[in-house]
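*Asks:* Kindly return the folded structure for what I paste below:
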Amino acid sequence: KNYLGIIGGREAAPHSRPYMASIQVPEGDALKHECGGFVVADQWVMTAVHCMPNGPNGRKVVLGLHSLSQPEKTKQTFDILELHNHPNYNPANYDNDISLIKLDRPFNASEAVKAVGFLRAGGTNPEAGAEVETAGWGSQNNLESRPDKLREVVVNVVRPTRCSRSDYFGSKFTSNMMCANKGDSGGPLLYNNIAVGITSNGGKKCGQVRKPGIYTIISLYTEWIDGHTTTHKHKHIQP
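*Replies:* From the prediction side, this is the model:
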């Protein structure tokens, strides 16, 4: 098995992954795909902190898309109302690389836009060797040329002991992380059609055989996620 992530893979069937989000940054009059994300509730998208460590800065979230460039009737574009980066995110090793985006309004559910379930505390994460899937508009090669249409790939979970070896990630690899072949930053790692990880680190080492990708283990953050996405009186007091 190679560790080349979305390099390779295949084009996804259009709108077959209706939870996929494209986080886009303004560039002149246009918007450019920067990171992936995925819909987890009617007004919430999950992604990685390293996508927006300094706040939204005018970025938009686009749902219901297959092609980044073509006008598609299914596309819905949102402003970012709130951005909740995990307070314990560590930029030195990408620990706690999980972020929640509150869209400026609930999305209109359709065949092209739906939430995906995510693994909660007590759920079983995939073991080493398990086949998992990731999808995104990440670069297909080391020259950072991005595909226009959503791609998907089946990858295998790599043993944590291997990923904590000094010739892999060493002490930067923590128990909050899962290791598998590389995906598109911020996008989901899926096991049995449930999101179990967020694509975190590995993007810089694209295509190096020794470097699989690191994914944030979602189930470890259930309480933090619920604290933001579940409406209650004290919600806005939290960081």
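
*Asks:* can we go C-alpha only for contacts and neighbour counts from here?
*Replies:* Will do.

*Asks:* From the chain's centroid, how far away is the longest helix along the chain?
*Replies:* In the chain, taking DSSP state H as the definition, the longest helix is helix 222-229. Once both centres are worked out by C-alpha atoms, centre = their mean, to the nearest Å, helix 222-229 turns out to sit 17 Å from its chain's centre.

*Asks:* which residues in the chain form strands?
*Replies:* Using DSSP state E, the strands of the chain run over residues 10-11, 20-27, 30-41, 44-47, 60-63, 76-85, 99-103, 131-136, 151-158, 177-180, 188-191, 194-201, 213-217.

*Asks:* can you list contacts of the fourth one?
*Replies:* If you take C-alpha atoms under 8 Å, 6 or more residues apart in numbering as the criterion, strand 44-47 is touched by 21, 36-40, 98-103, 186-187, 198, 229.

*Asks:* Pull up the gap between the residue nearest to the spatial centre of the chain and K235, please.
*Replies:* The centroid of the chain falls nearest to G187 when counting by C-alpha atoms, centre = their mean (2.1 Å). Per C-alpha to C-alpha, to the nearest Å, G187 is found 26 Å from K235.

*Asks:* Also D104?
*Replies:* 17 Å.

*Asks:* Looking at the strands of the chain, spot the one closest to V113.
*Replies:* strand 60-63 (6.4 Å; C-alpha to C-alpha).

*Asks:* Which strands and helices lie in contact with that closest one?
*Replies:* Counting contacts by 3 or more C-alpha pairs under 8 Å, 6 or more residues apart in numbering; DSSP states H and E, strand 60-63 packs against strand 20-27, strand 76-85.

*Asks:* and the closest residue in space to H15 that isn't next to it in sequence, how many neighbours does it have?
*Replies:* In space, and not counting its chain neighbours, H15 is closest to A112: 5.1 Å by C-alpha to C-alpha, 6 or more residues apart in numbering. The number of residues packed around A112, counting by other C-alpha atoms under 10 Å, is 21.

*Asks:* compare with the first, here's sequence two:
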Amino acid sequence: MRHLLLVAAFTTVMATACAQRPAVVGLRHGVDTQIRDLVSGIVESPGFTRGQWMPHGFQGAVTILAPRGYNKIRLDFTDFDLETSPQCNADSVLIREGGSTMRTMCSDVLPRPYLSISRAVTVLFVTDKMKSSRGFRLRFTATNNRDLCNSATQFQCGTVECIPRNQVCNGRFDCPDGSDEKHCTVNRWSQQLVRTTACGTPAVAPSVEMADRIVGGEEAVPHSWPWQVSIQMKDIHPAAHFCGGALVSNELVITAAHCFMDMHPANVVVKLGSHNLAGSDAGVQIRTLSSYAQHSSFVNHDMTHDVAVLKLSLPVNFTDHVRPVCLPGVRQTLPVNTTCYSTGWGATRGTGSAYQLKQARLKVRNFDDACSSILQIQPHMRRDYMVCAVDESDSSGPCHGDSGGPLVCQLSQPSPSSNWTLVGMTSQGTVLTGSSALCGMGTGTIWSGVIPNRRWIDRALRSL
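*Replies:* Down below sits the predicted model:
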């Protein structure tokens, strides 16, 4: 595997008597450079100082050992410019300890500082043979500090931000992950932190006017779909997105069950209030999972009951960027030709950045008319549990990476409503047509229906 570098060659960098300037260690292909007895120094990718683009097909590492008297290593990235790729599967920097990967990083977003849990830490740099970038530089420092923050006056959030200690247990989530309130007096935050808000009512109006379509959908107005969540792998930054979901209460998210077929909930975080996944949106909230339920009838060869409910580790705070979507009634109907919107960060096949939230306008269609060809690969699927929708412009549709993402409509039955209601989670992005390689552009798309699964969803919401 490309991220499990085995090097046969080693070289060692030792402290020297003349150390007026910090030692600069450049990574070398196929070599694990051992740094010993240096209290601090610089590590950089090949050619970084000379302004050269990083080489293709590179694999090199540096292992930093804390000198005697120190028990940790702190890493501070001072420059970082790598290719952005899904799950960082192209160019990437990995931080490893004890044979385990602690963090995987890519993009041009400066990574957060890192504090080791042991005296030795390895930085592994891997590039593919495609796009090239400038590379990276980091400063390492041997330390005995237990936190990255000033522990006397600051609290370190689980997401590594530092906040004043007087903001801990103050009845307000000041850390993006809520960790400043996590171990406070039981239930103190339950009355003070969580604002109530009407479901399906964005503070920022979405763009719903018919306009010239761009292939693969159009970028959404930032924060106009505030229930949209990104489900991400825990230790990859920042391109860790693998599924979408919809917030339905202050601590519950609905997504597709198939998102967790090969993913353990303990390795997942949920990011809320984000528009640009490769950036640093203000007001983002991050939560781990406390529990998870998938439909008991879901099996991976039959997407009929492709629905799951996630319970967040802490409630979210409702803001202009984070709000719940409405759930339909058990007896609500979804008429053919209803206009709905699909949102997500899925693959765009060259149609623009996948890191800005996109939206696509679709029409609900009769399953037999537009989506029946899916039965060729899902012959046991019950069509009455699915929603079929088509983008009539032949230009956009959900792509890989939008799995679990919401399909929302303003329903007119039993009475007209301006509130947005969740009617489906992306289950099968395309049907079998000649355009299926284009991520559902102009083809029928399958969603796992919320209305037919509503009774199970209600039971899951109560049980979690």
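
*Asks:* care to give me the TM-score?
*Replies:* TM-score for the superposed pair, counting by TM-score structural alignment, normalised by the length of the first structure: 0.84. Supporting figures: 225 aligned residues with a C-alpha RMSD of 2.5 Å.

*Asks:* Generate CSV for the strands of the first structure, with distance to E144 of the first structure and mean neighbour count as supplementary columns.
*Replies:* Shown next, in CSV, are the strands of the first structure (distance: least, C-alpha to C-alpha, whole Å; neighbours: other C-alpha atoms under 10 Å):
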stretch, distance to E144 of the first structure, mean neighbour count
strand 10-11, 17, 16
strand 20-27, 16, 22
strand 30-41, 11, 21
strand 44-47, 20, 26
strand 60-63, 21, 23
strand 76-85, 24, 18
strand 99-103, 24, 23
strand 131-136, 14, 24
strand 151-158, 15, 22
strand 177-180, 20, 28
strand 188-191, 20, 26
strand 194-201, 16, 27
strand 213-217, 16, 29
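
*Asks:* now those strands in a markdown table, with distance to D167 of the first structure?
*Replies:* As requested, the strands of the first structure are exported to a markdown table (distance: least, C-alpha to C-alpha, whole Å):
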| stretch | distance to D167 of the first structure |
| --- | --- |
| strand 10-11 | 30 |
| strand 20-27 | 32 |
| strand 30-41 | 27 |
| strand 44-47 | 28 |
| strand 60-63 | 36 |
| strand 76-85 | 30 |
| strand 99-103 | 29 |
| strand 131-136 | 24 |
| strand 151-158 | 14 |
| strand 177-180 | 14 |
| strand 188-191 | 24 |
| strand 194-201 | 15 |
| strand 213-217 | 14 |
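
*Asks:* Minimum distance to F169 of the first structure: which of those has it?
*Replies:* Closest to F169 of the first structure of those is strand 213-217 (C-alpha to C-alpha; 9.2 Å).

*Asks:* Give the aligned range of the closest one in the second structure.
*Replies:* Residues 445-449 of the second structure are matched to strand 213-217 of the first structure when aligned by TM-score structural alignment.

*Asks:* Need the counterpart of the residue nearest to H15 of the first structure in the second structure.
*Replies:* Residue correspondence to the second structure (TM-score structural alignment): A112 of the first structure is matched to H321.

*Asks:* swap in E152 of the first structure?
*Replies:* Using TM-score structural alignment, E152 of the first structure sits opposite Q359 in the second structure.

*Asks:* again, but for I80 of the first structure
*Replies:* Using TM-score structural alignment, I80 of the first structure lines up with L289 in the second structure.

*Asks:* quick one, what contacts the match of A112 of the first structure?
*Replies:* Contacts of H321 of the second structure by C-alpha under 8 Å, 6+ apart are A203, H223, S224, P226, G273, S274, G283, V284.

*Asks:* If we use 7 Å, what do you get?
*Replies:* H223, P226, G273 (C-alpha atoms under 7 Å, 6 or more residues apart in numbering).

*Asks:* Of the residues you listed, just say which sits nearest to R103 of the second structure.
*Replies:* Among these, and counting by C-alpha to C-alpha, the member closest to R103 of the second structure is G273, at 22.8 Å.

*Asks:* Is it correct that that closest one is in contact with W225?
*Replies:* No: shown here, G273 of the second structure and W225 do not form a contact pair, counting by C-alpha atoms under 7 Å, at 9.0 Å.

*Asks:* Compare those two and say which one has the larger neighbour count.
*Replies:* W225 (34 against 26).

*Asks:* returning to that earlier point: quick one: which of the helices and strands packed on strand 60-63 of the first structure is nearest W137 of the first structure?
*Replies:* strand 20-27 (8.1 Å).

*Asks:* Quick one: work out the angle between the closest one and strand 30-41.
*Replies:* Strand 20-27 of the first structure and strand 30-41 are oriented at 150 degrees to each other (axes from the mean of the first three to the mean of the last three C-alpha atoms, to 10 degrees).

*Asks:* Show me what strand 20-27 of the first structure is packed up against.
*Replies:* Helices and strands touching strand 20-27 of the first structure, as assessed by 3 or more C-alpha pairs under 7 Å, 6 or more residues apart in numbering; DSSP states H and E, comprise strand 30-41, strand 60-63.

*Asks:* contacting residues around that strand?
*Replies:* By C-alpha under 7 Å, 6+ apart, strand 20-27 of the first structure touches 31-39, 58-63.

*Asks:* at 6 Å what do you get?
*Replies:* 31-38, 59-63 (C-alpha atoms under 6 Å, 6 or more residues apart in numbering).

*Asks:* Could you give the separation of that strand from the chain centroid?
*Replies:* With C-alpha atoms, centre = their mean, you get 12 Å for strand 20-27 of the first structure.

*Asks:* mean shift of that strand relative to the second structure?
*Replies:* When the second structure is overlaid, strand 20-27 of the first structure sits 1.4 Å from its aligned residues on average, using mean C-alpha distance after the TM-score superposition for the first structure.

*Asks:* and D104 and K235 of the first structure? which has more neighbours close in?
*Replies:* Taking neighbours as other C-alpha under 10 Å, D104 of the first structure and K235 compare with D104 leading, 16 against 12.

*Asks:* How about the contacts made by the more buried one?
*Replies:* Each residue near D104 of the first structure by C-alpha under 6 Å, 6+ apart is listed here: D79, I80, L81.

*Asks:* repeat that for 7 Å
*Replies:* Going by C-alpha under 7 Å, 6+ apart, D104 of the first structure touches F78, D79, I80, L81.
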